[in-house]
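Chemist: Here is a sequence with its predicted model. Questions after.
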Amino acid sequence: MVPSSVVNILLFLHEADAMATLRSTLARVAQQEDINFLLTNRIPRRLATRFIGWFGRIENPVVRGLSIGLWRLFADLDLSDARKTSFRSLHDLFIRELKPGARLADPDPAVLASPSDAIVGASGTVKAGQVLQVKGMPYSLRDLLGDEQMAVAHEGGAYVTLRLTSAMYHRFHAPHDLRVESVTYISGDTWNVNPIALRRIEQLFCRNERAAICTVLCGTGHRVTLVPVAAILVASIRLRFLGASLDLRQGGARQISCDAGLRKGEEMGWFEHGSTIILFAPAGFRLHDAVREGGTIRAGQPLMHLPSEAAG
């Protein structure tokens, strides 16, 4: 029998007004930078990440109900477009799939679509081998990609940072018809990647676990690199085109050659929670007119315009 105290907690968590009030209070506390940074970074990050990886897969109904209920307090979770609304575990909810047609990719071949749902972060042009994580905080593209030649190839090109929040849909998709040529996996730390941490930790994206996915666009030959960056409670990136069961962490840092063709909008992989994708495109690519820093974008929506000659 489920203890009455647990029943009471579950009933409370399903009271919409109570949840909204408590969530608002917690949000105000979390928005205070010192508290937020302390709670999300000054803890044993890797230990916490391993624990959540284990805890999130527990399928006990009481544990599942409590953990999902508590998560709702911190995140504005919308499941209206989820393929299913009943989940075996917290992890099952994190990596949820969507209803068919929920994220249709823009069909225009002159448009690079967003690979994921995200909040748009820093963007611009790669200059002298550096890009920005936030204003006034540059980082080295070579350090991010782990490859000097790859970094040089993107000099003068465009980039955009896409941050996935914990409540968002966590799968990411091909931004164009393309072929994946290689994946460079780089093991690393699990710093939070929210704006508060980005303003405080130099070279943050270069510290965390990440994978540089090198692709060639079909029909144009342009080389586009996507870099999924893991974070605290999220240190697991799965790539469907390499096999959904492959855990990149198992083999350590390495480069994996491949030749995988993907159609625009086809699923590439997923995070075990939320995190960041940084997309690098050649010179001549530019952000779509509707894309603004701080704005929200959904997978499949226009992200960049290809050069006019490529569109022709």
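Modeler: Looks like it came in fine.

Chemist: contacts, neighbours, all on C-alpha from now
Modeler: Fine.

Chemist: what about D78, neighbour count?
Modeler: 11 (other C-alpha atoms under 10 Å).

Chemist: I95 too?
Modeler: Residues near I95, counting by other C-alpha under 10 Å: 18.

Chemist: surely it meets H273?
Modeler: Yes: judged on C-alpha atoms under 8 Å, I95 makes contact with H273 at a distance of 7.1 Å.

Chemist: shared neighbours of these two, anything?
Modeler: H170 (C-alpha atoms under 8 Å, 6 or more residues apart in numbering).

Chemist: which residues in the stretch 1-150 of the chain form strands?
Modeler: Counting by DSSP state E, counting those that start in this stretch, residue ranges of the strands within the stretch 1-150 of the chain are 111-113, 118-125, 130-134, 137-140.

Chemist: Highest mean neighbour count out of those strands?
Modeler: strand 111-113 (a mean of 27; mean count of other C-alpha atoms under 10 Å).

Chemist: show me where the stretch 201-312 of the chain has strands.
Modeler: 210-217, 223-229, 237-239, 254-262, 267-271, 276-281, 286-287, 296-297, 302-305.

Chemist: I'd like to know which of those strands lies nearest to R57.
Modeler: Closest to R57 of the strands of the stretch 201-312 of the chain, according to C-alpha to C-alpha: strand 267-271, at 14.5 Å.

Chemist: Could you report the neighbour count for A128?
Modeler: Other residues close to A128 by other C-alpha under 10 Å number 12.

Chemist: What distance do you get for it to S140?
Modeler: Per C-alpha to C-alpha, to the nearest Å, A128 is found 9 Å from S140.

Chemist: any idea how far the closest residue to L73 other than its chain neighbours lies from R292?
Modeler: The shortest distance from L73 to any non-neighbouring residue, by C-alpha to C-alpha, 6 or more residues apart in numbering, is to R23 (4.8 Å). Noted for R23: a distance of 27 Å to R292, by C-alpha to C-alpha.

Chemist: structure B:
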Amino acid sequence: MIGWHDLKPAYIVDAVRDLVKRLIVVRGDDASSREVQTNATLNFSVHLRATFASPKVLEQHHLTREAFDWAHRECPPSKVLNIPILNFVPTQQAKRRRALIRAVESLSIKQGLTYDAPQSAADIPGFIELDNLKVDEISNLLDSFKAFNEFFYRKLKKSARPIEQPDNPYRLVSAADCRMMAFETVSDAACLWIKGCEFTVARLLGDVYRAEADKYTGGALAIFRLAPQDYHHFHSPVDDTIGPMTYIDGEYYTVNPQAIRTALDVYGENVHKIVPIDSPQFGRVMAVCIGAMMVGSIETTVNEGDFVKRGDEFGYFAFGGSTIVILFEKGAVKWDEDPIINGKASLETLVRVGMGIGTGRMIFAINPGPEGEAQSFKAVRDPAIAKGVVLFGCVLVCGHASGAQETYLFKFIPIAVGH
């Protein structure tokens, strides 16, 4: 007789998901019925996880690019239970909900202070052993860390995270050591992964950049989720100039996938910092650094006007899990195939800083020089111009940089310049 322990993990997870989807506790389309239904479904999901409490069922699945095999990390019931706790409190019970939120915020601050204390350094060896961290990658000696938090946002040797195609500015690279999700549009992300009822690009960008939200609504989106054991510095995915940064105060919900896939708008409600990065190859890219449960701070290490290259650090998180959401304008990036395939299956892809994850797609205007030689070029943001129209003596070309040869693949459009 075949038992749960004989089945493949993916089969069990899919079966549980299907069972939860088909669960109907309350029939009705009014707001109260929907909320009761959502809360009941979340409770039932937690109950199922506790019932089938084997590593196979409780593991979270990630596809590692390096080995192309399944990498499993156990997710104990205690961790699962703390994810949707705030969702079990109906939004109408504002006082109770607010009290819970404040308790989480207080706990995050206290935990940060605890890990800043000198005695917390005693936890470092156990943390290294538990997560099998590679100490030879760390730039400092272990005994130089005077508190656990110092180790948590440790720096790595530059050689530990080489940049793929270092001379090709059109090669988009990972911003962090993380579990990444990539989507071709924000709508795809909302359909497949981000389930927050109130999630919008405008809400994520806040008041300062709300006017720019429309530029990103039809564009690509990437989510870089850092777990506690990860290297917690984040790096620029493109060559760029840093724009005016803005900090948005908020909550400290967990950024675990179970929370992201509930009705709660974790990204929009959590504390976050907007870092605009202006790239000649990708246009204006919005990096949204999001704090989470047990994260005391989001630190940026760059200033407005600084130029950074791909792989250069621009900040770090203090203790806890955390996330970076990166938004691109429509048509600016073409993702590599594997993160797109994984994302459609609701699977995260394990990547490290500097790994290639996509390619820039731009249109250029070339100013012809003597005997037709190109003297200069500039990016043209309107894709409609790519049909061979000649404006003001500029020959238009279409192409992008790609491939191991690190060459630019341009197709010149031979059109005589008119009067």
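Modeler: In hand now; what should we look at? Keep in mind the model is a prediction, meaning the values are calculated, not measured.

Chemist: Could you get me the TM-score between them?
Modeler: Their TM-score after superposition, calculated using TM-score structural alignment, normalised by the length of structure 1, is reported as 0.76; 267 aligned residues with a C-alpha RMSD of 2.9 Å.

Chemist: that older thread, with distance to T161 of structure 1 and mean neighbour count as extra columns, can I get the strands of the stretch 201-312 of structure 1 in JSON lines?
Modeler: Converted to JSON lines, the strands of the stretch 201-312 of structure 1 look like this (distance: least, C-alpha to C-alpha, whole Å; neighbours: other C-alpha atoms under 10 Å):
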{"stretch": "strand 210-217", "distance to T161 of structure 1": "14", "mean neighbour count": "24"}
{"stretch": "strand 223-229", "distance to T161 of structure 1": "9", "mean neighbour count": "24"}
{"stretch": "strand 237-239", "distance to T161 of structure 1": "17", "mean neighbour count": "22"}
{"stretch": "strand 254-262", "distance to T161 of structure 1": "22", "mean neighbour count": "15"}
{"stretch": "strand 267-271", "distance to T161 of structure 1": "16", "mean neighbour count": "21"}
{"stretch": "strand 276-281", "distance to T161 of structure 1": "4", "mean neighbour count": "24"}
{"stretch": "strand 286-287", "distance to T161 of structure 1": "11", "mean neighbour count": "20"}
{"stretch": "strand 296-297", "distance to T161 of structure 1": "11", "mean neighbour count": "19"}
{"stretch": "strand 302-305", "distance to T161 of structure 1": "11", "mean neighbour count": "23"}
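
Chemist: The ones you listed: which one's closest to V7 of structure 1?
Modeler: Among these, strand 267-271 comes nearest to V7 of structure 1, with 31.7 Å by C-alpha to C-alpha.

Chemist: Would you map the helices across structure 1?
Modeler: For structure 1, the helices defined by DSSP state H occupy 4-13, 16-30, 33-41, 45-55, 61-74, 90-94, 141-145, 148-153, 195-198, 204-207, 308-311.

Chemist: Tabulate those in CSV, adding columns for distance to V234 of structure 1 and mean neighbour count.
Modeler: Shown next, in CSV, are these (distance: least, C-alpha to C-alpha, whole Å; neighbours: other C-alpha under 10 Å):
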stretch, distance to V234 of structure 1, mean neighbour count
helix 4-13, 25, 13
helix 16-30, 19, 14
helix 33-41, 12, 15
helix 45-55, 7, 16
helix 61-74, 15, 17
helix 90-94, 10, 22
helix 141-145, 18, 21
helix 148-153, 26, 14
helix 195-198, 15, 16
helix 204-207, 14, 23
helix 308-311, 37, 12
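
Chemist: so what's the aligned partner of L198 of structure 1 in structure 2 closest to, chain neighbours aside?
Modeler: Applying TM-score structural alignment, one finds that L198 of structure 1 aligns to I260 in structure 2. The shortest distance from I260 of structure 2 to any non-neighbouring residue, by C-alpha to C-alpha, 6+ apart, is to I194 (5.6 Å).

Chemist: Just list the residues touching that neighbour, thanks.
Modeler: I260, R261, T262.

Chemist: would you turn those into CSV with distance to A31 of structure 2?
Modeler: As requested, the contacts of I194 of structure 2 are exported to CSV (distance: C-alpha to C-alpha, whole Å):
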residue, distance to A31 of structure 2
I260, 21
R261, 19
T262, 16
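
Chemist: Closest one of the residues you listed to A287 of structure 2?
Modeler: Nearest member of the contacts of I194 of structure 2 to A287 of structure 2, counting by C-alpha to C-alpha, is I260, at 18.1 Å.

Chemist: pretty sure T215 of structure 1 is touching G221, no?
Modeler: No: using C-alpha under 8 Å, T215 of structure 1 is not in contact with G221, being 9.3 Å away.

Chemist: Structure 2: which residue goes with L287 of structure 1?
Modeler: Under the alignment by TM-score structural alignment, L287 of structure 1 pairs with W335 in structure 2.

Chemist: For its match, give its distance to L42 of structure 2.
Modeler: From W335 of structure 2 to L42 of structure 2 the distance is 33 Å (C-alpha to C-alpha).

Chemist: And for R73 of structure 2?
Modeler: R73 of structure 2 is 21 Å from L42 of structure 2, by C-alpha to C-alpha.

Chemist: what's the answer for T217 of structure 2, then?
Modeler: Taken as C-alpha to C-alpha, the span from T217 of structure 2 to L42 of structure 2 is 29 Å.

Chemist: Also V380 of structure 2?
Modeler: Taking C-alpha to C-alpha, one finds V380 of structure 2 at 48 Å from L42 of structure 2.

Chemist: So for these two, which sits in the more crowded spot?
Modeler: Set side by side, V380 of structure 2 and L42 show more neighbours around L42, with 21 against 17, by other C-alpha under 10 Å.

Chemist: part of a helix, is that one?
Modeler: Yes: per DSSP: H, G, I helix; E, B strand; the rest coil, L42 of structure 2 lies within a helix segment.

Chemist: Check whether it really touches N82, as I assumed.
Modeler: No: the criterion here is C-alpha under 8 Å, and L42 of structure 2 misses it with N82 at 11.7 Å.

Chemist: In structure 1, what stretch matches stretch 31-43 of structure 2?
Modeler: So stretch 31-43 of structure 2 sits over no part of structure 1, by TM-score structural alignment.

Chemist: hang on, the earlier thing: residues in contact with the match of L198 of structure 1?
Modeler: Counting by C-alpha under 8 Å, 6+ apart, I260 of structure 2 has contacts W193, I194, K195, G196, V266.

Chemist: Hmm, A263 and the first one touching each other?
Modeler: This means W193 of structure 2. No: at 11.3 Å, W193 of structure 2 does not count as touching A263 under the criterion of C-alpha under 8 Å.

Chemist: Can you give me the end-to-end span of stretch 241-261 of structure 1?
Modeler: Taking C-alpha to C-alpha, stretch 241-261 of structure 1 runs 9 Å from one end to the other.
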